[in-house]
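Undergrad: Task: produce atomic coordinates for the following.
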Amino acid sequence: VAFADITSFFDRVFTAVPAAIHAAGVVPAGPAFARYNSHPTDTVDIEAGFAVSEPYEGASEVSVGEDGVVAGELPAGRVATATLRGGYDLLSAAWPEMIGWVMSQGEHPGEVSWEVYVTEPTPDADPAAMITELYCTLLERSST
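TA: Prediction:
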């Protein structure tokens, strides 16, 4: 996804995914999230959706981009986390601050990171009241 098109991507996904999982009889088990599979540049390898209470099986009639709605998993392992209180416009500063903190602790960020949108975004939402959790995978420590 082109980074400039990320808002329209989220608009499509966060409309289509609830419809697809509801049609499959699956219930969301938490707020929306976005998973970044690499560090964003002018494009981003991104997945977005909802945690679910049970496995989401098979394909869906709903299409979001080329791949439709498919099940995925967040990675297991160590992560660093931070909580952002404020609008999404603050994310561009929050991520480098978090990564800087991770590195100051002698850790190294992995490729995968994700955001959990604790506060549901709506057109009437007060940006100051929004809460977003940031998660960054950590590389395994060397045993040497």
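
Undergrad: drop to CA atoms for contacts and neighbour counts, all remaining ones
TA: Noted.

Undergrad: centroid residue for this structure?
TA: Central residue check for the chain by C-alpha atoms, centre = their mean: the C-alpha nearest the mean position is that of residue 34, 1.7 Å away.

Undergrad: Quick check: which element contains that residue?
TA: Using DSSP states H and E, residue 34 maps to strand 28-36.

Undergrad: how big is the angle separating the stretch of helix or strand residue 22 belongs to from strand 28-36?
TA: Assessed by DSSP H and E, residue 22 sits inside helix 6-23. Going by axes from the mean of the first three to the mean of the last three C-alpha atoms, to 10 degrees, helix 6-23 is angled at 150 degrees with respect to strand 28-36.

Undergrad: this one as well, want them side by side:
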Amino acid sequence: MIEPLRTVKTAPQHIALIPIQVPRAEIQKVMGPGLMELKAAVAAQNIAVVGPWFTHHVRDPGAVFDFEICLPVASPVAAVNRVKPAQWPAMTIVQTTYHGGYEGLGGAWGEFIAMIKATGHKTADGLYETYAVGPETSMDPGAWRTVLSKEVAAP
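TA: Coordinates of the predicted model:
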């Protein structure tokens, strides 16, 4: 199930990220280890995480996923190994929240894209998934919440 479409203006936010390119079938193999590596690097620098982790898909997913595993942080991180400092920019996004396990994300994205088209919004290539509530918080996939976002394209 997804919530109604909403439009949000984001504020700039420091992030720490790990860029990854993998075939679609391998995303589950790299996500967990990448997130653990990112969290460890941020913790080693004594920098506070200030929100839920998210992924930024640089372009809409196809056969290869070109994405970044991201953590919002209180201050810039120093680059170490694969971890890089960056900033989530101020932008206007359309978003919804999906309720359920990760296996339903594909269908949720389909619904979300249809909602975007029905409202006439034009969006930029790429997308964001913010994992607001997941297995680290609840064992019940029905309680999980993933925020789906796309940037509104400049006119």
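
Undergrad: Please pull up the equivalent of the residue nearest to the centre of the first structure in the second structure.
TA: Matched across to the second structure, residue 34 of the first structure falls on residue 55, judged by TM-score structural alignment.

Undergrad: tell me the contacts of the counterpart of residue 2 of the first structure in the second structure?
TA: Following TM-score structural alignment, the counterpart assigned to residue 2 of the first structure within the second structure is residue 23. Residue 23 of the second structure makes contact with 63, 64, 65, according to C-alpha atoms under 8 Å, 6 or more residues apart in numbering.

Undergrad: Out of these, which comes closest to residue 144 of the second structure?
TA: residue 65 (22.7 Å; C-alpha to C-alpha).

Undergrad: which residue sits closest to the equivalent of residue 129 of the second structure over in the first structure, ignoring its sequence neighbours?
TA: Under the alignment (TM-score structural alignment), residue 129 of the second structure maps onto residue 115 of the first structure. Closest residue to residue 115 of the first structure apart from its sequence neighbours, by C-alpha to C-alpha, 6 or more residues apart in numbering: residue 134 at 4.7 Å.

Undergrad: Now name the helix or strand holding the one you found.
TA: Assigned by DSSP H and E, residue 134 of the first structure falls in strand 131-138.

Undergrad: what about residue 72 of the second structure, is that helix, strand or coil?
TA: strand (DSSP: H, G, I helix; E, B strand; the rest coil).

Undergrad: OK, contacts around it?
TA: With contact set as C-alpha under 8 Å, 6+ apart, residue 72 of the second structure has these partners: 13, 14, 15, 16, 49, 50, 51, 52, 53.

Undergrad: same thing but at 6 Å, please
TA: 14, 15, 49, 50, 51 (C-alpha atoms under 6 Å, 6 or more residues apart in numbering).

Undergrad: So what does it match up with in the first structure?
TA: Mapped onto the first structure by TM-score structural alignment, residue 72 of the second structure lines up with residue 51.

Undergrad: One more: residue 99 of the second structure?
TA: Using TM-score structural alignment, residue 99 of the second structure sits opposite residue 85 in the first structure.

Undergrad: contacting residues around its match?
TA: Applying C-alpha under 6 Å, 6+ apart, the residues near residue 85 of the first structure are 130, 131.

Undergrad: Most neighbours among the contacts of residue 72 of the second structure, which one is it?
TA: residue 15 (23 neighbours; other C-alpha atoms under 10 Å).

Undergrad: how about the strands in the second structure?
TA: 6-9, 13-23, 54-57, 64-72, 84-88, 92-99, 127-133, 145-151 (DSSP state E).

Undergrad: got a markdown table for those, with distance to residue 43 of the second structure too?
TA: What follows is the strands of the second structure, written out as a markdown table (distance: least, C-alpha to C-alpha, whole Å):
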| stretch | distance to residue 43 of the second structure |
| --- | --- |
| strand 6-9 | 29 |
| strand 13-23 | 11 |
| strand 54-57 | 17 |
| strand 64-72 | 11 |
| strand 84-88 | 14 |
| strand 92-99 | 28 |
| strand 127-133 | 19 |
| strand 145-151 | 24 |
